[in-house]
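Engineer: Okay, predicted coordinates and the sequence, questions at the end:
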Amino acid sequence: MTTVYDFKARGIDGKDIDLKQYQGKVLLIVNTASECGFTPQYKGLEAVYEQFAGKGVEVLGFPCNQFGAQEPGSNADIGHFCEANYGVTFPLFDKIDVNGDAAHPLFKHLKSEAPGLMGTEAIKWNFTKFLVRKDGRVYKRYAPQTEPMELVKDIEKLLTE
């Protein structure tokens, strides 16, 4: 069985990251953008990270420019923006595609394991969220408009599994 721990991704600093390093943790994986109406959710994502990081939760942000070209900057621009404007300390990754032929393999996996409404796999917009169990299996997909703090009960549930 494939889990999220079977994938690698490039960090925002350009270094390869083996997602196996997160094994045994609950993961909140999000496709992000700096110029989106949902961008203020960075604050909520950071709050979730701060509340749960010491309890075995990681928030992983994957910038994406596929929706309205709302993530036009370089990795350095994105990292600076997130830190300066929202105090982001959770891991950010290299800008990727989440849909289409060039979609990152991790997101292909996430979408197939947790399809959206009516079974569609495509991600509709920035700040789609995936919650992943400690064993690396996808638990649930959340819509862009779902605020990060609305996931707290599900995160707490997964921490006790």
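Structural biologist: Happy to help now that I have it.
Engineer: C-alpha only now, for contacts and for neighbours.
Structural biologist: Will do.
Engineer: residue boundaries of the strands in this protein?
Structural biologist: With DSSP state E as the criterion, the chain has strands at 8-10, 16-18, 26-32, 57-63, 129-132, 138-142.
Engineer: who touches the last one?
Structural biologist: Outside of strand 138-142, the residues that reach it under the criterion C-alpha atoms under 8 Å, 6 or more residues apart in numbering are 3-4, 110, 113-116, 128-133.
Engineer: In addition, the following structure is provided for comparison:
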Amino acid sequence: MNLDRRAILAGLAASWAAPALPETGPGMSGRTAWSFTFAGLDGKDLRLAAYAPRPVLVVNTASFCGFASQLGGLQALWTAMKPRGLTVIGVPSNDFGGQEPGGSEETAGIARQHGVAFPMAAKVKVLGPDAHPFYRWAAAERPRDLPRWNFHKYLVGADGRLAAVFPTTTDPNASALIAAVEREIAKAG
């Protein structure tokens, strides 16, 4: 019996001493994607609030990734859906395989080679404690849907919450991704 009481007391003491964990789960934090800003590849800020209440597809990109051909697909998606309210934002990151080693000029040049005209952020970390605040928020909102490689896609809905998440292997013209975008465009009215 003493062992049980000690375990209980130790557990209580640890819970009092431990820092409070952030609330997680959809809709629990009270914060939305509209509160985040990325530094733009062109030096201007990309305030997500500027796109509210329309859907935004945030994609971590890498110039030298085997999936870099998706840049062209993302451009085609943005070209087709921009008039209806979709914004695509590319977020270069060197987190996976060191496949975005260069600076802003090199990243911009490679994006142009793929025909990219959608907004691009400056290079950031997307994983870990030093990740950009948007990615830390997304990890708290959807802890099972973290980026595992380049070209991971977060669809921010019309309400500023994460509406859908698509892994690297989901092509930008995949029917599931397009259907999710269509739903969010319809919600935005």
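Structural biologist: Happy to help now that I have it. Small disclaimer: the values here were computed from a predicted structure and weren't measured.
Engineer: any chance of the strands of structure 1 in JSON lines, plus distance to S74 of structure 1?
Structural biologist: Listed next are those as JSON lines, based on distance: least, C-alpha to C-alpha, whole Å:
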{"stretch": "strand 8-10", "distance to S74 of structure 1": "14"}
{"stretch": "strand 16-18", "distance to S74 of structure 1": "17"}
{"stretch": "strand 26-32", "distance to S74 of structure 1": "14"}
{"stretch": "strand 57-63", "distance to S74 of structure 1": "10"}
{"stretch": "strand 129-132", "distance to S74 of structure 1": "22"}
{"stretch": "strand 138-142", "distance to S74 of structure 1": "27"}
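Engineer: related to what we said a few turns ago, counting neighbours, which of the contacts of strand 138-142 of structure 1 comes out on top?
Structural biologist: For these, the largest number of neighbours (other C-alpha atoms under 10 Å) sits with K129, at 26 neighbours.
Engineer: From P105 of structure 1, how far out is the residue nearest to D94 of structure 1 when sequence neighbours are not counted?
Structural biologist: Distance criterion C-alpha to C-alpha, 6 or more residues apart in numbering; nearest residue to D94 of structure 1, sequence neighbours excluded, is I12 at 4.4 Å. Computed as C-alpha to C-alpha, to the nearest Å, the I12 of structure 1 to P105 of structure 1 distance reads 17 Å.
Engineer: Name the residue in those two with the higher neighbour count.
Structural biologist: Shown here are I12 of structure 1 and P105; by other C-alpha under 10 Å, I12 has more neighbours (20 against 16).
Engineer: Spit out the contact partners of the residue nearest to D94 of structure 1.
Structural biologist: For I12 of structure 1, the contacting residues are 75-76, 79, 92-95, by C-alpha under 8 Å, 6+ apart.
Engineer: ok, now how distant is the counterpart of it in structure 2 from S93 of structure 2?
Structural biologist: In structure 2, I12 of structure 1 lines up with L41, judged by TM-score structural alignment. Taking C-alpha to C-alpha as the measure, L41 of structure 2 falls 12 Å from S93 of structure 2.
Engineer: A131 of structure 2 now?
Structural biologist: Remark: distance between A131 of structure 2 and S93 of structure 2 (C-alpha to C-alpha) = 10 Å.
Engineer: which of those two has more neighbours?
Structural biologist: S93 (27 against 16).
Engineer: measure that one to K125 of structure 2 for me?
Structural biologist: Using C-alpha to C-alpha, S93 of structure 2 is found at 6 Å from K125 of structure 2.
Engineer: what's the matching range in structure 1 for stretch 152-172 of structure 2?
Structural biologist: Aligning stretch 152-172 of structure 2 against structure 1 (TM-score structural alignment) gives residues 128-148.
Engineer: Next: stretch 64-71 of structure 2.
Structural biologist: The aligned range for stretch 64-71 of structure 2 is 35-42, by TM-score structural alignment.
Engineer: What residues of the matching stretch count as buried?
Structural biologist: For stretch 35-42 of structure 1, a neighbour-count test (16 or more other C-alpha atoms under 10 Å) marks 35-36, 38-39, 41-42 as buried.
Engineer: Could you give the separation of it from the chain centroid?
Structural biologist: Its chain's C-alpha centre and that of stretch 35-42 of structure 1 lie 13 Å apart, by C-alpha atoms, centre = their mean, to the nearest Å.
Engineer: What are the contacting residues of that stretch?
Structural biologist: By C-alpha under 8 Å, 6+ apart, the residues outside stretch 35-42 of structure 1 that reach it are 32-33, 70-71, 82, 86, 88, 126-127, 144-145, 147-148.
Engineer: Also stretch 150-161 of structure 1?
Structural biologist: Against stretch 150-161 of structure 1 from outside (C-alpha under 8 Å, 6+ apart): 26, 48, 55-56, 131, 133-134.
Engineer: Quick check: longest helix in structure 2 by residues?
Structural biologist: Ordering each helix of structure 2 by length in residues (DSSP state H) puts helix 2-17 first.
Engineer: All good on my end, thank you.
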